[in-house]
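A.B. asks: mind looking at a prediction? Sequence and model below.
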Amino acid sequence: MPRVAIAGGSSASLGRAIVSSILLSPIKSHWEISILSRGDRKPLWLRALDPHGLRTRMEVVDYRDVSSIKAVLASSHTLISVTSVTDGSQVQVETNLLKAAVQAGCVRFAPSQWGFGPKGWENMHHFRSIGQPIWEECVRYKGEIECAKFNMGAFMNYIGLGAVTNPSASDLTELESIQRLQEGGGYIAGEDEVVQGLQRQGDLEDGSGAFLLGMRNAIATLPCRDDGQLPRVTFTTVKDVGRFVAASLDLVKWEENMTMVGETVNLGDLLRHAEEITGFDFKVEIRSREADEERLRQLPPNDVLGQLFTQFRLAFGRDAQDEGILEPVVNRLCPDIKPMGIREYMEGCWRAAKAT
């Protein structure tokens, strides 16, 4: 069986989405999975889906040491990174992963550059400062390993953050959690199923952790184009990213930009869906480019998240193809994957919210 290695694969968000999608694929998957991690502790969702370790194995690595990574990649065909390092060493970690993959004879590598389209990586300082040097390294090894960037736009789940007020697993025993995770295909019904591992990092003023729109508190902060019209944005759920990536493993060749789309929607329609589903009249702030540029100037340098979400709004406001608006490349290559649309996702959020 071919083996895929997933660096950071024990994470609750993209790691869980990709691993669970491979394990639960309706088409019997022949891929075995190595999960690269700094520790050997199995998350509960993995214990629920592969309790006996028949398809997955945990591999403890030192991301600072190429030889440590290479040692666990010897039999891997593909290396996918979903690492997210916050100590300033992300570029070095990704470069080490790439070098180890080349030395181990891996065929393919996907660096941890999940997000906007190719122009987004060029136009947004936060992404450019990290993504550009990593991709330059990938280009250097062209001919020795096939590299691709998986782009998916904005995570749809950011508009579901805060909708469900009670953490669904807080009162469960470990055994009960594992049972619920088995029943939900790696997710516990309620908040876990809605959020899919995202952290409450969005900058809405209600403090919910949502971004752009918060359903429970009926609040929205939306960017506009320079002509005053609301832009289009491509959204994809975390789970659907996992499903697309899992399906792409069986492709003979990857494209340089493996872009996927849940749904591209005008933000005016996003707001309309939210008001129809909840029955609320939303408090809406329309944020101009000038207002967000001024906000960006005023934010302290150490407010990384504040800067990041402000840059997101500025990018959305440009309403540009291959930045906030993506082409459905992986959708075309893997037509059996039918992603969730924005209204279906919001209706599921609201059902879960009303149940709490």
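C.D. replies: Now that the structure is in, tell me what you want to look at.

A.B. asks: C-alpha only now, for contacts and for neighbours.
C.D. replies: Noted.

A.B. asks: where do the strands sit along this structure?
C.D. replies: With strands called from DSSP state E, the chain shows them at 3-7, 32-37, 56-60, 78-81, 108-110, 146-147, 149-151, 154-155, 213-214, 219-223, 232-236, 257-259, 263-266, 283-287.

A.B. asks: and the last one, what does it pack against?
C.D. replies: The criterion is 3 or more CA pairs under 8 Å, 6 or more residues apart in numbering; DSSP states H and E, and the helices and strands that strand 283-287 contacts are strand 219-223.

A.B. asks: against that first model, consider the following:
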Amino acid sequence: MVKVAIAGGSGQVAREVIDALLAADKHEITILSRNEPSSKCVISPGLHWRVVDYNDKNALAVALRGTHTLLSFVQPLSETGYQSQKNLIDASIVAQVTRFAPSEWGAAGTVNMPWWVVKEQIRQYLKKVNENGRVLEYTLFQPGLFLDYLASPYQTAKYVAPLDTTFDFQNRRAFVVDGHADAVMTFTTAADLAAVVARAVGYNDGEWSEVSGIRGNRVTVSRVIEIGERVRGSSFAIDKVKLEDLEAGSLQTSWTMEKPKKHQAVSDEEAVALFKTVTIGMLLSSVKGAWDVSDEVNQLFPDYKFEEIETFLARAWGGKP
């Protein structure tokens, strides 16, 4: 048993992981949060809640004392800088935390994704911390895109809510960068991510690798559409967008989401503009390999069976209009 702290533990992805850790029944878990738990929050046995101020490094160090593993789910979209996670790292070093995982939970790269600039800053800060020798063991958990998002507007994960992407399975359509239908993307279910992260927390046969790629499904854009057409029973309308238009910040498409499914950290007013920014960024970054994640976790746990994309989508869309 180890003591595990979860920063930003009220978030959707965090709650998926917390449930998997509780199911393992091996750890003492403390949720670090800026706020008291809501009335809807059920505190399970073995789970503790601690209100913290991410701006107070000394208080954070006290809160982290005795912690073996710290998993961060601090939301980059709500950060104006990267101070919260920087303070968590500094406090972890003072408190002698053994392992740290920053708020990644996505792509391997951050190219053309300005909404994730904080992730790149934290990556660089962690490298700097260990530049003269390992001070803090850390890893970047990268599952690619949640496969659950391809079921939007239906929710398939316990906590991770639907989110619209460049693939619109409901209306049988998609955006594709002209000439780049062979771009590779990684899709992993939220349930699989949670399960293997829980395994990684309990792993004690060696150190974590600096990157922990989680490769649920590695497929091309054209393969996603091919599967989509099969499970939805008809062809997809494909909007081919020019790479040069995207690089210029222009999204020349015949349709857009009037009320896109959005992340909980985004306001209704911001959602439409952010959808355009994210769409351009997703298309560009996929062409540049950002969503082709590595497979360190697959190699670490070769017996784990990830849900296959076609099986998942057939179940998610079976019987849907």
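C.D. replies: Ah, there it is. What you see is a predicted model; the values in this text were computed from it and never measured.

A.B. asks: drop the TM-score for these two in here.
C.D. replies: Once superposed, the chains reach a TM-score of 0.84 (TM-score structural alignment, normalised by the length of structure 2), with 298 aligned residues with a CA RMSD of 2.5 Å.

A.B. asks: hmm, back to that, CSV for the strands of structure 1, including mean neighbour count and distance to Val330 of structure 1?
C.D. replies: Rendered in CSV, the data for the strands of structure 1 read as follows (neighbours: other CA atoms under 10 Å; distance: least, CA to CA, whole Å):
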stretch, mean neighbour count, distance to Val330 of structure 1
strand 3-7, 26, 18
strand 32-37, 23, 21
strand 56-60, 19, 25
strand 78-81, 24, 16
strand 108-110, 24, 14
strand 146-147, 22, 15
strand 149-151, 26, 9
strand 154-155, 24, 16
strand 213-214, 27, 27
strand 219-223, 23, 28
strand 232-236, 25, 12
strand 257-259, 22, 6
strand 263-266, 19, 13
strand 283-287, 14, 32
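
A.B. asks: and of these, who's closest to Arg180 of structure 1?
C.D. replies: strand 56-60 (20.2 Å; CA to CA).

A.B. asks: which position in structure 2 pairs with Lys338 of structure 1?
C.D. replies: Mapped onto structure 2 by TM-score structural alignment, Lys338 of structure 1 lines up with Lys305.

A.B. asks: for Pro328 of structure 1, same thing?
C.D. replies: Match for Pro328 of structure 1 (TM-score structural alignment): Asp295.

A.B. asks: ok, its match - contacts?
C.D. replies: By CA atoms under 8 Å, 6 or more residues apart in numbering, the residues touching Asp295 of structure 2 are 212-215.

A.B. asks: run through the helices of the stretch 51-200 of structure 1 in chain order.
C.D. replies: For the stretch 51-200 of structure 1, the helices defined by DSSP state H, counting those that start in this stretch cover 66-71, 90-104, 118-123, 125-140, 174-183, 191-195.

A.B. asks: how about stretch 231-247 of structure 2, aligned to which bit of structure 1?
C.D. replies: Using TM-score structural alignment, stretch 231-247 of structure 2 pairs with 277-293 in structure 1.

A.B. asks: helices along the stretch 251-356 of structure 1, start to end?
C.D. replies: For the stretch 251-356 of structure 1, the helices defined by DSSP H, counting those that start in this stretch cover 267-278, 289-298, 304-317, 329-333, 342-354.

A.B. asks: okay, those helices in JSON lines with distance to Ser25 of structure 1 next?
C.D. replies: JSON lines is the format used below for those (distance: least, CA to CA, whole Å):
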{"stretch": "helix 267-278", "distance to Ser25 of structure 1": "30"}
{"stretch": "helix 289-298", "distance to Ser25 of structure 1": "42"}
{"stretch": "helix 304-317", "distance to Ser25 of structure 1": "32"}
{"stretch": "helix 329-333", "distance to Ser25 of structure 1": "16"}
{"stretch": "helix 342-354", "distance to Ser25 of structure 1": "21"}
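
A.B. asks: closest to Ser248 of structure 1 out of those helices?
C.D. replies: Closest of the helices of the stretch 251-356 of structure 1 to Ser248 of structure 1 is helix 329-333, at 7.3 Å (criterion: CA to CA).

A.B. asks: surely Lys57 of structure 2 and Ala91 touch.
C.D. replies: Yes - using CA atoms under 8 Å, Lys57 of structure 2 is in contact with Ala91, at 5.5 Å.

A.B. asks: which of those two has more neighbours?
C.D. replies: Shown here are Lys57 of structure 2 and Ala91; by other CA atoms under 10 Å, Ala91 has more neighbours (23 against 20).

A.B. asks: so who does that one touch?
C.D. replies: 57-58, 60-61, 64.

A.B. asks: now, which of those sits nearest Ile309 of structure 2?
C.D. replies: Nearest member of the contacts of Ala91 of structure 2 to Ile309 of structure 2, counting by CA to CA, is Leu64, at 38.4 Å.

A.B. asks: what's the counterpart of that closest one in structure 1?
C.D. replies: Mapped onto structure 1 by TM-score structural alignment, Leu64 of structure 2 lines up with Leu73.

A.B. asks: contacting residues around the residue lying closest to that match once chain neighbours are set aside?
C.D. replies: Using CA to CA, 6 or more residues apart in numbering and skipping the chain neighbours, the partner closest in space to Leu73 of structure 1 is Ala104 (5.9 Å). Ala104 of structure 1 sits next to 70-71, 73-75 when contact means CA under 8 Å, 6+ apart.

A.B. asks: try it again at 7 Å.
C.D. replies: Ala104 of structure 1 makes contact with 70, 73-74, according to CA atoms under 7 Å, 6 or more residues apart in numbering.

A.B. asks: ok, now how distant is the counterpart of it in structure 2 from Lys57 of structure 2?
C.D. replies: In structure 2, Ala104 of structure 1 lines up with Ala95, judged by TM-score structural alignment. Going from Ala95 of structure 2 to Lys57 of structure 2 by CA to CA, to the nearest Å gives 10 Å.
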